[in-house]
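Undergrad: Sequence first, predicted coordinates after that:
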Amino acid sequence: MQWLKAIFKFYIDSSIHVSLAVCALMLTSAYVLPVQISTELVAFVFLSTITGYNFVKFAGVARLHHMSLAKNLRVIQLFSLACFVGLLVMATYQRLEVILVSAFLGVFTLLYAVPFLPHRKNLRSLQTIKVFIIAFVWAGTAVWLPLENFSFVFSVEVMLRFLQLFVFVLALIIPFEIRDLSYDSMELKTLPQLIGVTKTKGLGYVFLMVFLILEIVLTTQTENLLSAAIIAVTLGVMIFFSSKKQSTYYASFWVELIPIIWLALLWGSQNLFL
């Protein structure tokens, strides 16, 4: 069983799980917006998410302790390098607009980790702002990249979909913010640090209410609304039971599984029950 635990740990630590969640969130847009999402675009987003997340998580460690890296971290570095090479290959299949939007979103990822502000600060170190950066990048990836015509970015439907996924991701991040209370510096001024755990959870419920209201506005299919309602309730329950002493994979596996469950519900309602 130890090898199964090792594989699962690698699956989480190497950002495969979070990358599948981002891809799943993007694929849900196909059920709301008139877009076709190609396999090449899914692969591009999957590989770019792994590359970006692992850069943010491990670049600083690699820079400081390159010669004394743990074996599993070195494996993750090699895996990330292979994903980056694959990303470059998949980039050749994308339209110029996709590359430009990806580069725009990638800049936020880069500046999230690289110190470019006075006193060697990065975007993550700015008070309260990190959750909004993450939500912006996730929502932009899920909504903007699949568009065939980027002039639609400022259409009402696309902007509402962007807002819907923006507040959804903000709610999704809350269990992580509560988990990290024991580790985050007080200088970060995260939401739980500023307003407390109870009010942060309440804010998460407000985000989910906005998410559902926007689903009602956007969708014309009852099964899509039902899927969104199930996901909102599920995430609401996960937020309710979030704590500083949550289990190891409560947030990093179960919470991040929710976009994948949402996609499965949408797919199932369209293909199994019609």
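TA: The structure has been received and is ready for your questions.

Undergrad: going forward, measure contacts and count neighbours with C-alpha atoms only.
TA: Noted.

Undergrad: how far away is Val75 from Asp13?
TA: 11 Å (C-alpha to C-alpha, to the nearest Å).

Undergrad: In terms of neighbours, single out the busier of those two.
TA: In this view Val75 and Asp13 are compared by other C-alpha atoms under 10 Å, and Asp13 has more residues nearby, 18 against 14.

Undergrad: Included below, for side-by-side comparison, is a second structure:
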Amino acid sequence: MKILKSILQFYINSSIHVGLSCFALVQITQMVFHISQQNAVGYFAFWGTVVGYNFVKYEELARAKRLQLQKQLRVIAVFTLGSFIMTGYYFFLLERITQIGAIVFLGLTMLYTLPFFPNRINARNWAGVKIYIVSFCWVGATVFLPLLNAAVTPTISIGILSIQRFILIFVLILIFEIIDLRHDNSNLRTVPQQIGVKNTKILGFALLVFFCGLEFFNIYSNFNIQFLKLKLNLDIAVAIVITLFLVFANEKRAKYYTSFWVESIPIVWLLLLLLLLLFIQ
């Protein structure tokens, strides 16, 4: 049991789980727009997410020399180095325009993490900015990059999907911010700090209703009406699941509530969509 717990902790602490969530959203985008499974984009997103999240989580502590070199952290450091190499490998398999887009989103991640100003303040400490930067970067990695790499012509459907994906990530982060309310610095001015937990949940509910409503206006080319109806039902089901997580979110929840269960939603979403496709074929 202790070994299984250590494996689970490494799986979460090394950002493999969140990397799989990003990979799942890339695959969903490719499936929705009939893009052949260009694994380079998905693998780049996976390894890049592992590197980015580990860098964000551990860089500040390491720079402040508050990070003890525990055994698991040393393993994570080696794993992150290997992930960086894999990210570079798949980067060079992307189309040139996709590489440029990836560099832009990498720049946003660096801005979010590193202090560029004399007072050593980074974007993570800019009041209320974190949730927007993170949401936009996820839209970039899981919507823009796969579509750029496949040279998909911009359409209204892409705009709607981008808004939906932004809302999805935004609401998921709201759950994280509610759970972390006790530990977050008051200067961060997270959404729950500014409007309270109750109003944060109401905001999340309203955004999820909007998320579902957008699906009624979306038109995916070359999809039959049966698929559209099933996909709409799946999107509503995902929104309901997120709503339940939002309802029961509070400051006393264990870390696995968000770091494992909430971050599992995109993975489960992909698995359900795969089953859906099997069902209509």
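TA: Arrived safely. If you're wondering where the values come from, they're calculated on a predicted model, not measured in any experiment.

Undergrad: Could you quantify their similarity as a TM-score?
TA: Overlay of the two chains. TM-score (TM-score structural alignment, normalised by the length of the first structure): 0.95; 273 aligned residues with a C-alpha RMSD of 1.7 Å.

Undergrad: what comes up buried for stretch 63-78 of the first structure?
TA: Leu73, Ile76, Gln77 (16 or more other C-alpha atoms under 10 Å).

Undergrad: Could you save these as TSV and add columns showing secondary structure and distance to Trp144 of the first structure?
TA: TSV is the format used below for these (DSSP: H, G, I helix; E, B strand; the rest coil; distance: C-alpha to C-alpha, whole Å):
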residue	secondary structure	distance to Trp144 of the first structure
Leu73	helix	33
Ile76	helix	29
Gln77	helix	29
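
Undergrad: In a markdown table: the residues you listed, plus distance to Asn149 of the first structure.
TA: A markdown table is the format used below for the buried residues of stretch 63-78 of the first structure (distance: C-alpha to C-alpha, whole Å):
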| residue | distance to Asn149 of the first structure |
| --- | --- |
| Leu73 | 40 |
| Ile76 | 36 |
| Gln77 | 36 |
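
Undergrad: Can you tell me which of the residues you listed is closest to Ala59 of the first structure?
TA: Gln77 (9.2 Å; C-alpha to C-alpha).

Undergrad: OK, contacts around the corresponding residue of the second structure for that closest one?
TA: Matched across to the second structure, Gln77 of the first structure falls on Ala77, judged by TM-score structural alignment. Neighbour list for Ala77 of the second structure: empty [criterion: C-alpha atoms under 8 Å, 6 or more residues apart in numbering].

Undergrad: and the gap between Ala77 of the second structure and Tyr43 of the second structure?
TA: In terms of C-alpha to C-alpha, Ala77 of the second structure sits 20 Å off from Tyr43 of the second structure.

Undergrad: Check Val129 of the second structure too.
TA: 28 Å.

Undergrad: and Thr80 of the second structure, how far is that from Glu59 of the second structure?
TA: Counting by C-alpha to C-alpha, the gap from Thr80 of the second structure to Glu59 of the second structure is 12 Å.

Undergrad: And the two? Which one has more around it.
TA: For Thr80 of the second structure versus Glu59, neighbours defined as other C-alpha under 10 Å are more numerous around Thr80 (22 against 15).

Undergrad: That one reaches Val50, doesn't it?
TA: Yes - between Thr80 of the second structure and Val50 there is a contact under C-alpha atoms under 8 Å: 7.0 Å.

Undergrad: Okay, helices next: where are they in the stretch 101-250 of the second structure?
TA: 130-139, 145-149, 156-179, 191-195, 197-215, 225-247 (DSSP state H, counting those that start in this stretch).

Undergrad: which of the ones you listed is buried the deepest?
TA: Greatest average neighbour count among the helices of the stretch 101-250 of the second structure goes to helix 145-149 (a mean of 23), per mean count of other C-alpha atoms under 10 Å.

Undergrad: And that helix, what does it pack against?
TA: Judged by 3 or more C-alpha pairs under 8 Å, 6 or more residues apart in numbering; DSSP states H and E, the packing partners of helix 145-149 of the second structure are helix 16-32, helix 39-63, helix 96-113.

Undergrad: Can I get these in a markdown table including distance to Leu69 of the second structure?
TA: A markdown table is the format used below for these (distance: least, C-alpha to C-alpha, whole Å):
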| stretch | distance to Leu69 of the second structure |
| --- | --- |
| helix 16-32 | 20 |
| helix 39-63 | 9 |
| helix 96-113 | 21 |
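
Undergrad: Most remote residue from the middle of the first structure, which is it?
TA: In terms of distance from the mean C-alpha position of the first structure, Met67 ranks first, at 31.0 Å (C-alpha atoms, centre = their mean).

Undergrad: Please list all residues in contact with it.
TA: Counted by C-alpha under 8 Å, 6+ apart, Met67 of the first structure has zero contacts.

Undergrad: how close does it get to Leu78 of the first structure?
TA: 14 Å.

Undergrad: Return the most buried member of the helices and strands packed on helix 145-149 of the second structure.
TA: Note that of these, helix 16-32 is the most buried (mean count of other C-alpha under 10 Å), with a mean of 23.

Undergrad: wait, doesn't Ala30 of the first structure sit right on Ile37?
TA: Yes - with contacts counted by C-alpha under 8 Å, Ala30 of the first structure reaches Ile37, the gap being 7.0 Å.

Undergrad: which one is Val197 of the second structure nearest to, not counting chain neighbours?
TA: Nearest-residue entry for Val197 of the second structure: Ile178, 6.5 Å, with adjacent residues in sequence omitted and distances by C-alpha to C-alpha, 6 or more residues apart in numbering.

Undergrad: quick revisit: dump the helices of the stretch 101-250 of the second structure into TSV; add distance to Leu277 of the second structure as well.
TA: Shown next, in TSV, are the helices of the stretch 101-250 of the second structure (distance: least, C-alpha to C-alpha, whole Å):
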stretch	distance to Leu277 of the second structure
helix 130-139	24
helix 145-149	20
helix 156-179	19
helix 191-195	37
helix 197-215	18
helix 225-247	8
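
Undergrad: Mind checking those for the one nearest to Lys2 of the second structure?
TA: helix 156-179 (25.8 Å).
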